[in-house]
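Asks: the sequence isn't on hand, but the structure is:
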């Protein structure tokens, strides 16, 4: 027995009118938007590499809960270093001091610079810990944090290590970045410097990159 004639498909689907096309386009847009929202919710805002060999766009939080991005540092040489506050002070504080001294000395040479110290342990390093660890000894350095996934993405883009260390007292901490990333005033990657470099050498490194040596 034949229940359907040859026109059943046409009756079920119907013509693709402008209204029907618009409906399915809106439905698809809603679905894609929901999937994008779920991805951002799970992964955090992505770090966009752009054309840089190292580095990319980022959105971080200051110890005053203000938001900063790479755009806030355009026009300045930016020195970016990764650490956490569980790092033994004898290991990490010297680099923070060098960064702070470098920014001060570059200003004296009429070269505008900013130094950013980004925590690798945002779940542990709250604003009070960051202020106490960084600003007490290196006032020219800006301690920054963000959601864990954002920090993970940024550390990867800036080639920071993903490795845990054990201090002499048995405390665990993230291995600090062995190199400081230098971004030029246009936000592009300019080079790196050893994290154990002295301030005078780091100043000369930036002056060379700026064509001011």
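Replies: Cool, got the structure. Only a predicted model underlies this, so the values are computations on that prediction, with no experimental measurement involved.

Asks: all contacts plus neighbour counts: C-alpha atoms, from now on.
Replies: Noted.

Asks: just how off-centre is the strand or helix carrying residue 29 within its chain?
Replies: Assigned by DSSP states H and E, residue 29 belongs to helix 18-43. The chain centre lies 28 Å from the centre of helix 18-43; the measure is C-alpha atoms, centre = their mean, to the nearest Å.

Asks: ok, then the element right after it?
Replies: Taking DSSP H and E, what comes next after helix 18-43 is strand 59-61.

Asks: show me what the following helix or strand past that next one is packed up against.
Replies: Moving toward the C-terminus from strand 59-61, the next helix or strand (DSSP H and E) is strand 67-69. Judged by 3 or more C-alpha pairs under 8 Å, 6 or more residues apart in numbering; DSSP states H and E, strand 67-69 is in contact with strand 59-61.

Asks: got another, please set it beside the one above:
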């Protein structure tokens, strides 16, 4: 074996060692990078969960005190209380049957919201409720006749003035009838124009006015359901 051939073999061996060393270095870098990325993403996931939990906590602590005990009569003449709303989501609107345009528009929208919700979440998920703020004219039979023009699942509530006033108070709803109205005289009731979304525990989630579309309300409902499930 000549000196030159020996050097060539030695060089080949050195080259193989260098390649092997580079391969091990690459593998080590790959492993270290992979481990680093894993812990990074785990850390980010934890931060996201903590941020969502904080947001949910802020939403809950920041909720206005809306809702509470009430006792009224539904369109079938049966007693209806806040207990009948528990276990399901509810949409509650306060208005009166002689309202010329705003109430019908809002009740139509609320019915559309119910249809959108049921299409995604299934039937019997949400209860739509209409509460009369004109008990002097809105008898049980009048409310039933009025609601026949709207969503079939809508529940109509009425009752004595004091009982209606009590419910409006706990739901922070304003309403006022003109002073010195004579019997049989037509009049309009000034009242709050929005409806509430309440969760299955009877707690306030959000309120929607004329500017909110049915799709916007349904989108808010979807987020509320997602937050509710995350909490369970």
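Replies: That came through fine. This structure is a prediction, so every number in the text was calculated from the model and none was measured.

Asks: before we move on, the earlier item: against the second structure, where does the helix holding residue 29 of the first structure fall?
Replies: Under TM-score structural alignment, there is no match for helix 18-43 of the first structure anywhere in the second structure.

Asks: same check on stretch 199-211 of the first structure?
Replies: Taking TM-score structural alignment, stretch 199-211 of the first structure hits residues 214-226 over in the second structure.

Asks: same check, this time on stretch 143-153 of the first structure
Replies: Stretch 143-153 of the first structure maps onto residues 156-166 of the second structure, going by TM-score structural alignment.

Asks: what's the span of the matching stretch from first residue to last?
Replies: 17 Å (C-alpha to C-alpha, to the nearest Å).

Asks: need the strands for the second structure, in chain order.
Replies: 71-74, 79-81, 89-95, 126-132, 155-158, 175-176, 190-191, 195-198, 204-208 (DSSP state E).

Asks: matching residues in the first structure for the second one?
Replies: Applying TM-score structural alignment, one finds that strand 79-81 of the second structure aligns to the residue range 67-69 of the first structure.

Asks: check the mean deviation of the matching stretch from the second structure.
Replies: Comparing stretch 67-69 of the first structure with its match in the second structure after superposition yields a mean distance of 1.4 Å (mean C-alpha distance after the TM-score superposition for the first structure).

Asks: any buried residues in that stretch, and which?
Replies: For stretch 67-69 of the first structure, burial by neighbour count (16 or more other C-alpha atoms under 10 Å) applies to no residue.

Asks: just stretch 210-219 of the second structure next, same as before
Replies: Buried-residue list, stretch 210-219 of the second structure, by 16+ other C-alpha under 10 Å: 213, 214, 217, 218.

Asks: tell me the one of these nearest residue 117 of the second structure?
Replies: residue 218 (6.3 Å; C-alpha to C-alpha).

Asks: for the closest residue to residue 171 of the first structure other than its chain neighbours, what are its contacts?
Replies: Leaving aside its chain neighbours, residue 171 of the first structure sits nearest to residue 86 (7.6 Å; criterion: C-alpha to C-alpha, 6 or more residues apart in numbering). Taking C-alpha atoms under 8 Å, 6 or more residues apart in numbering, we find residue 86 of the first structure in contact with 171, 172, 173, 174.

Asks: including neighbour count and distance to residue 163 of the first structure, could these go into a markdown table?
Replies: Output for the contacts of residue 86 of the first structure, formatted as a markdown table (neighbours: other C-alpha atoms under 10 Å; distance: C-alpha to C-alpha, whole Å):
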| residue | neighbour count | distance to residue 163 of the first structure |
| --- | --- | --- |
| 171 | 11 | 14 |
| 172 | 14 | 10 |
| 173 | 19 | 9 |
| 174 | 20 | 6 |
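
Asks: ok, the residues you listed in the second structure: which stay?
Replies: Counting by both residues aligned by TM-score structural alignment, their matches' C-alpha atoms under 8 Å, the second structure reproduces these contacts from these: residue 173.
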